[in-house]
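Chemist: No letters, just coordinates:
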């Protein structure tokens, strides 16, 4: 995973800041650019080898793939 923490809101998108934008390597090999949610937006909480799982978040009439840290019990 590689990421950047965006501290500026980008209208008309979600005004919640900061936003973690990450390039996540999927188990199948390809990479997906998405957001990481459910974790503090600071580098100390985001090690590059952080294991993530996909979740789908509703935005209007769409469901967008976003990532959350993998729960200990799911490992």
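Modeler: Thanks, I have it. Keep in mind the model is a prediction, meaning the values are calculated, not measured. Numbering: from 1, shown residues only.
Chemist: all contacts plus neighbour counts: C-alpha atoms, from now on.
Modeler: Fine.
Chemist: could you list every residue that touches residue 58?
Modeler: Shown in contact with residue 58 (CA atoms under 8 Å, 6 or more residues apart in numbering): residue 64.
Chemist: Surely it is in a strand?
Modeler: Yes - checked against DSSP: H, G, I helix; E, B strand; the rest coil, residue 58 lies within a strand.
Chemist: another structure for you, compare them:
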């Protein structure tokens, strides 16, 4: 049994850095942008100035498929953030494009009984702007839901 997702009233949105800005704004174009080394061709996250595998600084964000698998999860049942009502699922998802690249995110549109390690999921984005209205603080949060059939 799945549940229908309702956008929360409030989220603690990130403040993008020069290295993470593409990750947080790619959703404007429907793209999940992950840092990729142009020398060893491997993706990595979080984004940084160098590839942690080969130490190359020849890195840039590239779009990935947005398909992933739930690797681990927890159900938050405490009202930690006003406007983000529990229960909700916090998950670590592994990207299909590079399984050792993992993101911490929310998985939505799935019941607490049906969430499971190994669940195939897909990305979608929520557009959030700082309440001040400053466009420089606008981000698109990558969230995941079960893959459509």
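Modeler: Nice, I can see it. Owing to the predicted nature of the structure, the values given are computational and were not obtained by experimental measurement.
Chemist: Would you map the strands across structure 1?
Modeler: Assigned by DSSP state E, the strands in structure 1 fall at 2-6, 19-25, 31-36, 52-59, 62-69.
Chemist: Give me the angle between the fourth one and strand 31-36.
Modeler: By that I understand strand 52-59 of structure 1. Interaxial angle of strand 52-59 of structure 1 relative to strand 31-36 (axes from the mean of the first three to the mean of the last three CA atoms, to 10 degrees): 70 degrees.
Chemist: could the strands of structure 1 be laid out in a markdown table, adding distance to residue 44 of structure 1?
Modeler: Listed next are the strands of structure 1 as a markdown table, based on distance: least, CA to CA, whole Å:
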| stretch | distance to residue 44 of structure 1 |
| --- | --- |
| strand 2-6 | 12 |
| strand 19-25 | 13 |
| strand 31-36 | 14 |
| strand 52-59 | 16 |
| strand 62-69 | 14 |
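Chemist: so which of those strands gets nearest residue 12 of structure 1?
Modeler: Checking the strands of structure 1 against residue 12 of structure 1 by CA to CA gives strand 52-59 as the closest, at 11.7 Å.
Chemist: so that closest one corresponds to what in structure 2?
Modeler: Counting by TM-score structural alignment, strand 52-59 of structure 1 pairs with residues 121-128 of structure 2.
Chemist: And that stretch, what's buried?
Modeler: Within stretch 121-128 of structure 2, the residues scored as buried using 16 or more other CA atoms under 10 Å are 121, 122, 123, 124, 125, 128.
Chemist: List the contacts of the last one.
Modeler: Residue 128 of structure 2 is in contact with 13, 138, 139, 140, 141, counting by CA under 8 Å, 6+ apart.
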